[in-house]
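Asks: No letters, just coordinates:
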């Protein structure tokens, strides 16, 4: 239900932030303008009594987000990876949201297993531990199979989490519609489409059968990636509300002391996190969409182990090429080419000035190069990028939302390991490798061969298509069409040429 009753939910959100003390903390951490701070606090204060109390033992921001529910916790998990945006102190506090939330009871966990498998926990597992990690959607238990003694991880959804998410998302839809109605200039950002994208992502995360499929596909894609591992699902012991995977040994990346005790090269691991993310996105078109510290482990030999495959991103081949060319242009500081790619892909309206857009991109990119990463304010950079997109009428690209969000998260994870890491230098080798293989003469040849393969499959239908075109052209009421479409001879010539090309090239592939 996305009606006006959601206004109460949004008021309660602001009231909860004010009541818990999170409003002042968040605005201070994000360096919000003084006028905005005063306006938000004045608006929220009269409704303070409506706010949720939360757990007084938690820091203000963490207390507010956990009280508000799973969708808000997801947002906090993202902020936990960005100390450059919210400050080191708040980022440390928000890491609690990644895997240290209060667990639900063992009785509820046992009941879910029995409901999904039709067998009791004791019949399936010889060992079944207390929760070893608990996040916004599910918790994880360490277990051992009764059949063969294999160690596994059992992930179980929180009771009622589906309804809780739907409540939050309905309020987000209402907020988006209000924003579009009251602030028409924000429509280019497509708030409703952004929420719809988030909604679809969350719905996929709430069905663990889909997560099992994602884990299996991701494991296949990355099987040959050095220093990276993905646990595989145990299909016979997985369902909609629970899933079973191979147990992954290692130290949680969120445990800084344990990571330090391993003695691994944290700078090298930070580089690997960034490069693997880019390689998965560009090479495979399938990437982990929630790659924060709580979803990563490090083994004693420095291998990265990915966990939690509820949010996976996909990008088609054309978008991958566009994204790679944009990154490559920034890396080479060829802002004119970056601008051209934006126009060619339709990301910028064609009536805008390409030279002015290139100049604006230069003003974004140049301050990054030659500057120590610790000196770069990501908050200021994002604010300026927003100004640029607004000035040139760029609409939000919903197909890139998850990619862009994950890029921000992954950079934050890498910086937590090496504060001086420079994303552009690290990305260079991966992007150059992709460009060399997918843009240029070899890529054109491969595209043509792929087109020929498709045409060869449709070859038997081409004669009928030509005959239908001839019959249609011969009708008196459509005679004028010969001049409009080039006539039946053109249809015959094109069809014959395509068919011949498809058959000849198809036999060579």
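Replies: Arrived safely, thanks for sending. None of these values were measured; they are calculated from a predicted model.
Asks: hey, let's count contacts and neighbours off CA atoms from now on
Replies: OK.
Asks: what's downstream of the strand ranked longest in the chain, the next helix or strand?
Replies: The longest strand of the chain (DSSP state E) is strand 125-134. Remark: after strand 125-134, the chain's next helix or strand is strand 138-145, criterion DSSP states H and E.
Asks: can you give me how far that following strand is from the chain middle?
Replies: In terms of C-alpha atoms, centre = their mean, to the nearest Å, the centre of strand 138-145 is set 26 Å apart from its chain centre.
Asks: How about residues contacting the helix or strand just after that strand?
Replies: Toward the C-terminal end, the helix or strand that comes next after strand 138-145 (DSSP H and E) is strand 151-157. By C-alpha atoms under 8 Å, 6 or more residues apart in numbering, the residues outside strand 151-157 that reach it are 109, 112-113, 137-145, 206, 241-248.
Asks: cool, stretch 350-361 as well?
Replies: 335-336, 338-340, 343, 388, 392.
Asks: Check stretch 234-249 too.
Replies: So stretch 234-249 is contacted by 112-113, 116-117, 142, 150-157, 206-209, 212, 231-233, 297, 299, 305 (C-alpha under 8 Å, 6+ apart).
Asks: Are any of those residues buried, and if so which?
Replies: When the contacts of stretch 234-249 are checked for burial by 16 or more other C-alpha atoms under 10 Å, the buried set is 112-113, 116, 142, 151-157, 206-209, 212, 231-233, 297, 299, 305.
Asks: For residue 71, see how far away the closest residue to residue 47 other than its chain neighbours is.
Replies: Nearest residue to residue 47, sequence neighbours excluded (C-alpha to C-alpha, 6 or more residues apart in numbering): residue 15, at 5.5 Å. Residue 15 sits at a distance of 17 Å from residue 71 (criterion: C-alpha to C-alpha, to the nearest Å).
Asks: Show me which of these two is the more surrounded one.
Replies: Neighbours per residue, other C-alpha atoms under 10 Å: of residue 15 and residue 71, the larger number sits with residue 15, 27 against 23.
Asks: another structure for you, compare them:
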């Protein structure tokens, strides 16, 4: 395994150098500790094909990573979410990567469907040529003719044959490269390259099981069942397997085709507002959001003007505490309450307590104040969050992967929304979603939900008390057996005292949680 992994790394290095992809590395700006890397890049660029020097950096990256295969494309997209590792400029270049590959042989499709779905495969008829092909899967349009239902048009997503095996082989090479970097260049340990590879490993394994994508669609459908303005496909569970996903076919105008939107009479300003508000609602209210909302995954319904989203292979999730943090941060900038923003960073534990709240609030003010008095077109919510994450480095704040993914998703959504409406006022559109959620959290319903979470914690602790008491009784019995036998009355008193202490502890915990929730 070791020699094969090294060979794969050497081949990858050759392809990257040959296609000019190493031009994205800012050799002149590298710190002294990474000087050997700069020398290596200069030497590697000697074998660069002359023709690639006429193309842009992003185009070179696209060509090189797509030549290397699906794992490298996904790795590039993962690094795009880690500006703390590769730097803002490289992260920006990587964020423009396009996941496009030639479709695999359509003659293989019938056998794949039969193996995966059994006799249910016969219900999928009139399969089209691939309508989209990416590094991991491709999509066909088909006609579903169930025995006990009405025919309907569906989208059938099929994993590429052999993609799982290819991924496993490539990821081994990535782990080898990460360990080499940590062992040979000490300064890279702070960037935790092995952790970056682990992030890619986890996310890609999820994408390689289409049953999990079906479950993500189902969960989001439950979350948005009472919403308007945002539409997603439905899953045909009888036609889902590890390598096959069948959903309803959603017809719409590609959201990046502005001419077609205008010709159909779609209000682009309203469409932009619906998109941004839907994303914030999913992130802040539900804590579960589509994390790959690039223009290729978004459409508009010409009849209703609603947003249609597809491809749920990459999803983001943040817990209640992080949702409250995000809402407070956005609302703090809207209301110019910089002290509150600083305090929230300390309360959630993102900034160490040995740092100064006042200094941190001052740094945040340096971000927020320039926003006021400027036109809406000059203000970027995603850029604000990016600057906020950059400033927190000065205050020893650890990178939060879940918030970095959220920021990357917000960059995508805001970019699409601004393309639809260049004059979009991000803060005005965001206020109803963020403000309403915060008011709900501060009201009776929010307190009831918080109390429910606290009582769940208490119930779990209470459920463990009998076990704790039984273990304590056994420990006392062992002690009783190995030492001089105390009177039975002493043993009974010891048990009563132990149970009393456990009860007092539980009551104290209950009081603290209830009083904390009421604040």
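Replies: Perfect, thanks for sending it. In this text, all values refer to a predicted model and were calculated from it rather than measured experimentally.
Asks: Any idea what the TM-score comes out to?
Replies: Remark: TM-score between the superposed chains equals 0.79 [TM-score structural alignment, normalised by the length of structure 1]; 479 aligned residues with a C-alpha RMSD of 4.3 Å.
Asks: related to what we said a few turns ago, can you give the distance from the host helix or strand of the residue nearest to residue 47 of structure 1 to the centre of its chain?
Replies: In this structure, residue 15 of structure 1 sits in helix 6-19 according to DSSP H and E. For helix 6-19 of structure 1, the distance from its own C-alpha centre to the chain's C-alpha centre is 27 Å (C-alpha atoms, centre = their mean).
Asks: Give the buried residues for that helix.
Replies: 6-7, 9-19.
Asks: Tell me where the stretch 251-400 of structure 2 has strands.
Replies: For the stretch 251-400 of structure 2, the strands defined by DSSP state E, counting those that start in this stretch cover 253-254, 288-290, 298-300, 307-309, 315-317.
Asks: Specify, as a residue range, where the fourth one falls in structure 1.
Replies: It refers to strand 307-309 of structure 2. Aligned by TM-score structural alignment, strand 307-309 of structure 2 falls on residues 304-306 of structure 1.
Asks: got a list of contacts for the matching stretch?
Replies: Contacts for stretch 304-306 of structure 1 (C-alpha under 8 Å, 6+ apart): 227-231, 248, 250, 269, 291, 295-299.
Asks: so which of those residues comes closest to residue 104 of structure 1?
Replies: Using C-alpha to C-alpha, residue 295 comes nearest to residue 104 of structure 1 of the contacts of stretch 304-306 of structure 1, at 19.6 Å.
Asks: Correct me if wrong: the closest one contacts residue 310.
Replies: No. Counting by C-alpha atoms under 8 Å, residue 295 of structure 1 sits too far from residue 310 to count as a contact (10.8 Å).
Asks: count of neighbours near the closest residue to residue 368 of structure 1 other than its chain neighbours?
Replies: With sequence-adjacent residues excluded and distances taken as C-alpha to C-alpha, 6+ apart, residue 368 of structure 1 is closest to residue 376, at 6.9 Å. Using other C-alpha under 10 Å, residue 376 of structure 1 has 16 neighbouring residues.
Asks: do you know how far residue 376 of structure 1 is from residue 363 of structure 1?
Replies: 14 Å.
Asks: Please apply the same query to residue 339 of structure 1.
Replies: Taken as C-alpha to C-alpha, the span from residue 339 of structure 1 to residue 363 of structure 1 is 13 Å.
Asks: Compare those two (neighbour count), which wins?
Replies: The neighbour comparison of residue 339 of structure 1 against residue 363 (other C-alpha under 10 Å) goes to residue 339, with 24 against 15.
Asks: quick one, what contacts the aligned partner of that one in structure 2?
Replies: Under the alignment (TM-score structural alignment), residue 339 of structure 1 pairs with residue 342 of structure 2. Residues near residue 342 of structure 2 by C-alpha under 8 Å, 6+ apart: 357-358, 360-361, 364.
Asks: Next one: residue 342 of structure 2 from residue 379 of structure 2, what distance?
Replies: Distance from residue 342 of structure 2 to residue 379 of structure 2, by C-alpha to C-alpha: 21 Å.
Asks: Could you do residue 48 of structure 2 as well?
Replies: Counting by C-alpha to C-alpha, the gap from residue 48 of structure 2 to residue 379 of structure 2 is 39 Å.
Asks: nearest to residue 102 of structure 1, of the contacts of stretch 350-361 of structure 1?
Replies: Nearest member of those to residue 102 of structure 1, counting by C-alpha to C-alpha, is residue 388, at 41.9 Å.
Asks: Tell me which residue of structure 2 matches up with the closest one.
Replies: Using TM-score structural alignment, residue 388 of structure 1 lines up with residue 391 in structure 2.
Asks: All set now, cheers.
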